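> generate coordinates for the sequence data below:
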Amino acid sequence: MGEPNLPARQMGRQLKRMRERLGMTQDEAGAPLRMSTSKMSRIEMGYLPPYHDFRALLDRYGVIVSDWDEYISAYDRAKEKGWWHHYGVGNRGFLPIEAEASKVQEFQFGYIPGLLQTEAYMREVFVAARVPMKPKVLENQVAVRLRRQLRLTEEPLLTYHAIIDESTLRRPILYGKARQEQLRNIIERAVLPNVTVQVVAEEVGAYPGQFGSVTVAGFEDPEEPDIAYVEHIIGSVHIEKKDEVSAARLALKDFADRALDEEDSVALIERLCAGG
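A predicted model of the protein is given here:
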């Protein structure tokens, strides 16, 4: 089923506020509706109930019928599937988080970040996947990644900060003109006002980033906590505990401090593009 989307989490918080304003516990609110405390807890986390249960909660919280329309509209939005479902992609992974985020900061040690990849580069990455993809699945993955990149140039714009290890840029995944096009694509994206690109140069030597990549997403809703995301060889993990997300943010700050500034990072990529 995956994690609830942002509109669902917002609706869950709103239902919680409505209950608390009435001074009810979850048990007191749910018992007359035959909803257990665990079910009430899940609802307030964003795992919304069936439509009729939702209407019953509105009635339980004293919302008059003439005011239901705005709540039902919000409920319908929360139940909508993301555009990626059209491509056969579910709600797992980072995509649903990124789609709702207003800002993303990531460090990449293995591959050029997906939002900065050319189509040629992403095809090489997908072909090299541990589990081979069927042709249609591969094409869908390419289409999804290309659509994700629109967040950098179309509203709602994503504020994006990529920190890339230099070895990632030097890794021979593409050759010749295709490699130059990939490096040039990063340079062009770095010029965008909402995009920051930094490179951790080889001269830095050993540093904690060599343990792997990490991403942190932030949201426009001040009540929505940041989420960290880590991919590994057999899957991925979402991190929501406040202290662990803070640790991820500190790690990203450390990597950014070690990296070249924006101007010098672009200059390094230009040298690599020229064959340096």
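> going by C-alpha atoms from here, please, whenever you check contacts or count neighbours.
Noted.
> where do the strands sit along the stretch 51-200 of the chain?
For the stretch 51-200 of the chain, the strands defined by DSSP state E, counting those that start in this stretch occupy 103-108, 159-165, 195-200.
> how about those strands in a markdown table, adding distance to residue 16 and mean neighbour count?
Formatted as a markdown table, these follow (distance: least, CA to CA, whole Å; neighbours: other CA atoms under 10 Å):
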| stretch | distance to residue 16 | mean neighbour count |
| --- | --- | --- |
| strand 103-108 | 26 | 22 |
| strand 159-165 | 30 | 23 |
| strand 195-200 | 36 | 24 |
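> how about those strands, which one is nearest residue 175?
strand 159-165 (18.8 Å; CA to CA).
> tell me where the stretch 151-276 of the chain has helices.
Assigned by DSSP state H, counting those that start in this stretch, the helices in the stretch 151-276 of the chain fall at 166-170, 176-190, 242-258, 262-273.
> how about those helices, which one is nearest residue 71?
helix 242-258 (29.7 Å).
> packing partners for the closest one?
strand 103-108, strand 195-200, strand 214-218, strand 227-232 (3 or more CA pairs under 8 Å, 6 or more residues apart in numbering; DSSP states H and E).
> between the ones you listed, which gets nearest to residue 126?
The nearest among these, by CA to CA, is strand 227-232 at 14.8 Å.
> quick one: the closest one to strand 214-218, angle?
Counting by axes from the mean of the first three to the mean of the last three CA atoms, to 10 degrees, strand 227-232 points 160 degrees away from the direction of strand 214-218.
> one more, for comparison:
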Amino acid sequence: MLGRRLRRLRESAGLTLRGLAEQVDYPHTYISRVERGEQLPSAALATALDTHFGTDGLFAELLEMAQDASIPDWARVILGNEEKATRIQIFASSLIPGLLQTEEYSHALFRASLPGASEEKLSERVETRMRRKRVLNKDNPPFYWAIMDEAALKRPIGGSKCMRDQIAYMLEVSASAHITIQVLPFARGEHPMLGGSLSLLTLPKGTSIGYVESFASGEAVDSQPRIVELTQRFDIARSMALPEQESVDLIHAYLREHADEDDS
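Prediction:
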């Protein structure tokens, strides 16, 4: 739909692909792939097209629809409710939670988990994840409580520099009053969330929905008995995690560790 609309507008304006490319300052081959539906535009190109054609955000909206359509069905329920949530609670067993990820860290994850995917596809996935982060920056953001296993800090996703930048970013956003980050250290041993990740969203009327994710699959949960069970698991993990300031101190220690590795 986005590609067809772009082609109609371009042709109505009497522009060739090269002519449009010159006016919006993007390669004509890139715009051609977008028109043929072979590639989604970047958010910057969508904005440039809206500005050029005066389409009042049409291409930006179509881009978001296309990105959302690429999300697996089992994840769409949760992601569709993130912006409505009044509280978001996350436990991540081995990775930095998605809403706290940098672009480089996210790209490294998708590159490893989607072998054979083109750079265009990887960039589309990353852009979708980065767009989700705006929920934490809106005027009335939800309370966001993230607990992560220490393994998420230890594993050098994307290399030491990527991890250093990722951890520095996480420390920066943790200063926000509505964001709490805790670390569950290796020293605590086993816990009820090993091997999986959990998201719990509290919606405006007080109802909750959950999302359990493991390797390449996930499950949306709205059954009240199951929500109680998952909340109990989260509460146990939270009770085992380091207090907030001690967690921040440990995160700082890993920032120094990855910086030292990057310098060596």
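> and the TM-score between these chains?
The TM-score (TM-score structural alignment, normalised by the length of structure 2) is 0.68; 194 aligned residues with a CA RMSD of 2.0 Å.
> follow-up on the earlier one: nearest to residue 38 of structure 1, out of the strands of the stretch 51-200 of structure 1?
Between those, strand 103-108 lies closest to residue 38 of structure 1; by CA to CA that is 32.5 Å.
> including distance to residue 11 of structure 1, could the strands of the stretch 51-200 of structure 1 go into a markdown table?
Formatted as a markdown table, the strands of the stretch 51-200 of structure 1 follow (distance: least, CA to CA, whole Å):
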| stretch | distance to residue 11 of structure 1 |
| --- | --- |
| strand 103-108 | 22 |
| strand 159-165 | 25 |
| strand 195-200 | 31 |
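> quick one: closest of the ones you listed to residue 26 of structure 1.
Per CA to CA, nearest to residue 26 of structure 1 of the strands of the stretch 51-200 of structure 1: strand 103-108, 33.5 Å.
> where in structure 2 does that closest one align, residue-wise?
Using TM-score structural alignment, strand 103-108 of structure 1 lines up with residues 87-92 of structure 2.
> mean deviation, that stretch versus structure 1?
On superposition with structure 1, the mean distance recorded for stretch 87-92 of structure 2 (mean CA distance after the TM-score superposition for structure 1) is 0.6 Å.
> hmm, who's touching that stretch?
82, 97, 142-149, 152, 193, 196-203, 234 (CA atoms under 8 Å, 6 or more residues apart in numbering).
> distance to residue 124 of structure 1 added to the helices and strands packed on helix 242-258 of structure 1, as TSV?
Below are those laid out as TSV (distance: least, CA to CA, whole Å):
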stretch	distance to residue 124 of structure 1
strand 103-108	17
strand 195-200	22
strand 214-218	22
strand 227-232	18
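> nearest to residue 53 of structure 1, of those?
Closest approach to residue 53 of structure 1 among these is made by strand 227-232 (29.4 Å; CA to CA).
> residue range for that closest one in structure 2?
By TM-score structural alignment, strand 227-232 of structure 1 lines up with residues 209-214 in structure 2.
> return the distance of the matching stretch from the chain's centre.
Relative to its chain's centre, stretch 209-214 of structure 2 lies at 15 Å (CA atoms, centre = their mean, to the nearest Å).
> same check, this time on stretch 211-225 of structure 1
For stretch 211-225 of structure 1, the distance to the chain centre is 7 Å (CA atoms, centre = their mean).
> quick check: end-to-end length of it?
25 Å (CA to CA, to the nearest Å).
> can you check stretch 165-183 of structure 1 too?
14 Å.
> same question, stretch 175-184 of structure 2
19 Å.
> with stretch 79-91 of structure 2 instead?
Stretch 79-91 of structure 2: ends 16 Å apart by CA to CA.
> coming back round to it: and residue 10 of structure 1, which of the strands of the stretch 51-200 of structure 1 is closest to it?
Across the strands of the stretch 51-200 of structure 1, closest to residue 10 of structure 1 is strand 103-108 (CA to CA), at 18.1 Å.
> distance from the match of strand 227-232 of structure 1 to structure 1 after superposition?
So stretch 209-214 of structure 2 averages 0.9 Å relative to structure 1 (mean CA distance after the TM-score superposition for structure 1).
> for that stretch, which outside residues touch it?
Contacts for stretch 209-214 of structure 2 (CA under 8 Å, 6+ apart): 75, 78, 195-203, 218-222, 227, 230.
> corresponding residue for residue 234 of structure 2 in structure 1?
That one, residue 234 of structure 2, aligns with residue 252 by TM-score structural alignment.
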